[in-house]
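sequence first, then the predicted structure:
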Amino acid sequence: MFKSKTPKIFASKYATLCYSSAPSIVEATQFSHYLDPRFYLYELIKCKTPNQVKQVHAQITTNGLLKNQIVANKLLYIYCMHKSLDDSYALFCGLSEKNAVSWSVMIGGYAKNGDFINSLRIFRDYLRSGDRPDNYTLPFVIRVCRDTMDLKMGRLIHNVVYKCGLDSDDFVVAALVDMYSKCKVIGDAYQLFDKMPKRDLVTWTVMIGACTECGDPDEALSLFDRMREEGVVPDKVALVNVVNACAKIGAMHKAKVVHEYIARSKFSLDVILGTAMVDMYAKCGSVDVAREVFDGLREKNVITWSAMIGAYGYHGQGRNAIDMFPTMLRSRILPNKITFVSLLYACSHSGLVEEGKRLFNSMQKEYGVKPDIKHFTCMVDLLGRAGKIDESLQLIESMSVAKDEGIWGALLGACRIHGHVELAEKAAKSLIELQPQNPGHYVLLSNIYAKAGKWEDVAKIRELMSHQKLKKIPGWTWIEVDNKIHRFSVGDHTHPRSKEIYEKLNYMLKELEIAGYVPDTNFVLHDVDEELKLGNLFSHSEKLAIAFGLISTPEQSTIRIMKNLRVCGDCHTFCKFVSQVTSRVIVVRDANRFHHFKEGACSCGDYW
């Protein structure tokens, strides 16, 4: 009877079924002979619960459309999207035919739901099936290796790529570059990247981000220049990576160049890029410019506020950091864990003990933020720096959260400042148990022993390090001059202007001694004669970088340097005298914070 109806009437009814806000499956079955697969694809998209998916699944089976691979794959995907992996896998196993999309949906479905083991198991079954993976399936598996940071499996998948003849495929190689980058095997990532005949924006962005994360931000900025030279226009994601690279290297000139490019390209500073810019200027040594960018942002979230509070903190402006907190609350932005870490850090490095205690006690009571190990670490550091060692130890012993290397490191640092040898031994023992391969813990304990004149204990630590083949992390200092980064190590003679640098340094030392500078050989903690100690002190990387800055930058200009380790006490004193004698402002960024030296004084107030 239905066949006798005119095509026009049927078309109208079919349109009603497909495009009404809630077409009925029961009604649809009345016209099952006329419904094509598109109807069910539309129905699957509309499903909001696993039960609704099962209902559509039943109709698809009833109408014999499960043999249609497009419909079957869509059903697999929708099950995975609703996290019904058992239903998805049962359907997958029952399919008479599977194509590359079917396998990819299952591999990706398990991966997106965090079941990486089954994701790789499905891939193994795919290989055993005799089918050859294509450039659609392989990137899914490579991303699993990336997310799990499973380098061994990643290399095996790389071999499969070669066997499938896809080692020149842009999509596959881009995924491999991403995987090696996340696994921090930057050399392999770079090798693949350079061989790519065509690099898209995503691949450039991944490579720039990888160099930044793996400790080579200078190379990341060089890649940014290369990318633009090759005509690839960066988007906001790429620019965030570039801005982060500037922040890592602390290069003010490069930061300004990137900022000018962003302004010239008319990129709006949204909350993500804007927050990155605030962080960049703060870590390049200018908290004032960071505040200007912050004030100019139309939209700020809790991360933006926390970044600005943190900037004041590591620039030694603890009071400014605390004053921002009520302003943030008045802006109807509620604090989170990061906010309180920034606040407590600021209190710790400015000696604001009572303010820090008040904030710590208010976290959970007033704002519902439960303190975690990072907040306890900040409090231990705050109390320890202030000389409240016993109170600091009591807090550690009363903690309900598991103790990590950060908490013991903070206590060990406090022991170094105040010469508490016995407690230092306890903290160091706990640190070495947690991280036996970290040479920094052994070195710090060795320095504490040396400062106390316990040379036998120093010898034991050195012997232990030698037995475990541990080496002290080398200290490096960077300075940006003429848009180029120059790097120095202790006793460095590799710089092209090395002779001039040492001549300037020797001349400066004589001037500083006249002004009252007395080298503090306590910071060369080795049992060697005083003459050798002085030689070691005078060739510290900070001093070499500053001497280079004095001979290669205009008079009265600010000298900015960055060190990968904590600046030593003698170099701190040296910087104060240099700022006084030369009338230069010197900004030093070390592993912990910033020091701004001007007219013989430091912004830290010698509390660091």
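Now that the structure is in, tell me what you want to look at.

contacts, neighbours, all on C-alpha from now
OK.

number of nearby residues for residue 38?
Neighbour count for residue 38, taken as other C-alpha atoms under 10 Å: 12.

gap between it and residue 497?
In this view, residue 38 and residue 497 are 73 Å apart by C-alpha to C-alpha, to the nearest Å.

now do residue 361
Taking C-alpha to C-alpha as the criterion, residue 361 is separated from residue 497 by 54 Å.

which residues of the stretch 401-550 of the chain fall in helices?
Across the stretch 401-550 of the chain, reading from the start of the chain, the helices by DSSP state H, counting those that start in this stretch fall at 405-418, 421-434, 439-451, 455-467, 498-515, 530-538, 541-552.

nearest to residue 189, out of those?
helix 439-451 (28.2 Å; C-alpha to C-alpha).

between that closest one and helix 455-467, how many degrees?
For the pair helix 439-451 and helix 455-467, the angle between their directions (axes from the mean of the first three to the mean of the last three C-alpha atoms, to 10 degrees) equals 160 degrees.

elements contacting helix 439-451?
The helices and strands touching helix 439-451, judged by 3 or more C-alpha pairs under 8 Å, 6 or more residues apart in numbering; DSSP states H and E, are helix 405-418, helix 421-434, helix 455-467.

what about the last one, distance to the chain center?
Looking back up the chat, that one is helix 455-467. Remark: helix 455-467 is offset 34 Å from the chain centroid, using C-alpha atoms, centre = their mean, to the nearest Å.

what about versus this one:
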Amino acid sequence: MGSREGRQVHGVVVKLGLLADLYVQNSLIRCYGACGDLSCAGKVFDEMVVRDVVSWNSLISGFMKAGHFDEAISVFFRMDVEPSIATLVSVLAACARNGNLCTGKGIHGVIERRFKVNLVLGNAMLDMYVKNGCFYEAKKMFDELPTRDIVSWTIMITGLVQSDHPKESLELFSMMRTLGISPDAIILTSVLSACASLGTLDFGTWVHEYINQRGIKWDIHTGTAIVDMYAKCGCIEMALQIFYSMPQRNTFTWNALLCGLAMHGLVHEALDLFEVMTISGVEPNEITFLAILTACCHSGLVDEGRKYFENMSKLYNLLPKLEHYGCMIDLFCRAGLLEEAVELARTMPMKPDMLIWGVLLNACTTVGNVELSHRIQDYILELDHDDSGVFVLLSNISAINQRWSNVTRLRRLMKDRGVKKAPGSSVIEVDGKAHEFVVGDISHLQTEEIYKVLNLINSVYHESH
């Protein structure tokens, strides 16, 4: 039913003299809310003499469906009746989607004081904390849930993947499997994305085999995740095989393969695939062009890069973002076209970020343009930022030019601003498990054996040289 039909029903209700009935009024609010006609829903609500919790829930639900999360929270605070579990679940969902952590925590406090936390409320609070990036609170809530269902696990695992915590998501997935809980397609799709991020091919292959063995039905999202995993792990042939076996593909599927090809230096294959994509009638998006420009950048294809960059807006009505400008500036710098790179940075519609300044600074040092290098360094130091990589780059350039006073000044600035250099790390997969090694970390259980092997390799290397 649409808004027009809803108004017709409303007119009939008035003619029949039923508008004063509470059940009818609540039904009209729900009807208008479902149609997205929040103006009429609000008018019915405001004209009600008596409202119950269903009235309030219906209006909140209407705002939620329309994506008006702030308004949904505002209605909640106006409530003059005791909220129900349905009310709290809706408002927690609003806090999750608009990032209102403060209100979400307040509702959590209300629930603990006045309600018994059941699975539905627990999952709603869990989702709120995860979507706000509060994984410590989310893990605490997850551990304290009296029972967990597949929704609880999905919220945690998917949330960790989407918030760039792939290693933790795989650990939680392994725990889930140990407890004998069977994952669904949504969880497996998220786990495949985590494998793609970490490059854990064995784990990703196991997930692929598990999906096939259990007869779990693929959808386009699962297929795209499998293509993405194989492509990012370097198994291009397998990625192509899955890609061409899929009955349906969307822009994200094409992007997954394009990004994998570009990442592994298969530039001409990526450009050819892009042409096939456009001929097939699939509309490219910003990610598509980022993959193509990255491929051009890594192979020094300046003319091709210029063409694709211009075609973004000319042919596809896509405005280049900071990342696209960054790719072009990097491409020009690698090709020795420093003046063109500087001009693009100067005229781009947004301010260059630290990565772009770093690329320009590196290029200045490579070609020996001392004057421009000093100007960029001075400009960077005027900016208030805490990127340790930029400070390290500036310090290294100053040391190469024997500007020792500048090196000392940079170190003092880092200390004053509280900037700490992030330790280097690497991830390796052994028997399907990802192991992360951080500089100076000796917490791994096999540290002693690892260092023995490293020392042996080191000594053999030096003996042979």
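Received the coordinates, thanks. Values in this document were obtained by computation on a predicted structure and should not be read as measured data.

quick one: TM-score?
The TM-score (TM-score structural alignment, normalised by the length of the second structure) is 0.91; 465 aligned residues with a C-alpha RMSD of 2.6 Å.

quick check: which of the helices of the stretch 401-550 of the first structure is nearest to residue 371 of the first structure?
Nearest to residue 371 of the first structure among the helices of the stretch 401-550 of the first structure is helix 405-418; the distance by C-alpha to C-alpha comes to 13.4 Å.

may I see the buried residues of the closest one?
Residues 405, 406, 407, 408, 409, 410, 411, 412, 413, 414, 415, 416 are the ones in helix 405-418 of the first structure that count as buried (16 or more other C-alpha atoms under 10 Å).

ok, for the aligned partner of residue 242 of the second structure in the first structure, nearest residue in space, not its chain neighbours?
With TM-score structural alignment as the matching criterion, the partner of residue 242 of the second structure in the first structure is residue 293. Nearest residue to residue 293 of the first structure, sequence neighbours excluded (C-alpha to C-alpha, 6 or more residues apart in numbering): residue 278, at 6.0 Å.

average distance between the helix or strand containing that neighbour and the second structure?
Assigned by DSSP states H and E, residue 278 of the first structure belongs to helix 271-283. Superposing on the second structure and averaging over aligned pairs (mean C-alpha distance after the TM-score superposition for the first structure), helix 271-283 of the first structure comes out at 1.5 Å.

buried stuff in the very next helix or strand once past that helix?
Scanning forward in sequence from helix 271-283 of the first structure, with DSSP H and E defining helices and strands, the next element found is helix 287-296. With burial defined by 16+ other C-alpha under 10 Å, the residues of helix 287-296 of the first structure counted as buried are 287, 289, 290, 291, 293, 294.

how about residues contacting helix 287-296 of the first structure?
Judged by C-alpha atoms under 8 Å, 6 or more residues apart in numbering, the contacts made with helix 287-296 of the first structure from elsewhere in the structure are 274-275, 277-282, 304, 308, 311-312, 315.

that helix vs the second structure, average distance?
With mean C-alpha distance after the TM-score superposition for the first structure, helix 287-296 of the first structure departs from the second structure by a mean of 2.5 Å once superposed.

corresponding residues in the second structure for the following helix or strand past that helix?
Moving toward the C-terminus from helix 287-296 of the first structure, the next helix or strand (DSSP H and E) is helix 302-314. Mapped onto the second structure using TM-score structural alignment, helix 302-314 of the first structure covers residues 251-263.

please apply the same query to stretch 327-343 of the first structure.
Stretch 327-343 of the first structure lines up with residues 276-292 of the second structure when matched by TM-score structural alignment.

residues touching that stretch, excluding its own?
Around stretch 276-292 of the second structure, the neighbours that count as contacts under C-alpha under 8 Å, 6+ apart are 250-251, 254-255, 258-259, 262, 270-271, 274, 305, 308-309, 312, 316, 318, 320-321, 323-324, 327.

got a ChimeraX select line for the buried ones in those?
Buried members of those, identified by 16+ other C-alpha under 10 Å, are gathered into one ChimeraX selection as follows:
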select :254,255,258,259,262,270,271,274,305,308,309,312,318,320,323,324,327
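
just give me the match in the first structure for residue 204 of the second structure.
Alignment note (TM-score structural alignment): residue 204 of the second structure maps to residue 255 of the first structure.

just residue 458 of the second structure next, same as before
By TM-score structural alignment, residue 458 of the second structure lines up with residue 509 in the first structure.

spatially nearest residue to residue 63 of the second structure (excluding sequence neighbours)?
The spatial neighbour of residue 63 of the second structure that comes closest, neighbours along the chain excluded (C-alpha to C-alpha, 6+ apart), is residue 72 at 5.4 Å.

what does the one you found correspond to in the first structure?
When the first structure is aligned by TM-score structural alignment, the residue opposite residue 72 of the second structure is residue 119.

could you count how many residues lie near that match?
Residue 119 of the first structure has 24 neighbouring residues, counting by other C-alpha under 10 Å.

got it, and residue 494 of the first structure?
Residues lying near residue 494 of the first structure (other C-alpha under 10 Å) number 11.

likewise residue 211 of the second structure?
Each residue near residue 211 of the second structure was counted by other C-alpha under 10 Å, and the total is 19.

how close does it get to residue 230 of the second structure?
Taking C-alpha to C-alpha as the criterion, residue 211 of the second structure is separated from residue 230 of the second structure by 15 Å.

what's the answer for residue 429 of the second structure, then?
The spacing between residue 429 of the second structure and residue 230 of the second structure, counted by C-alpha to C-alpha, is 15 Å.

of these two, which one has the most company?
residue 230 (27 against 15).

residue contacts, that one?
When contacts are taken as C-alpha under 8 Å, 6+ apart, residue 230 of the second structure is in contact with 196, 201, 204, 236, 238, 239.
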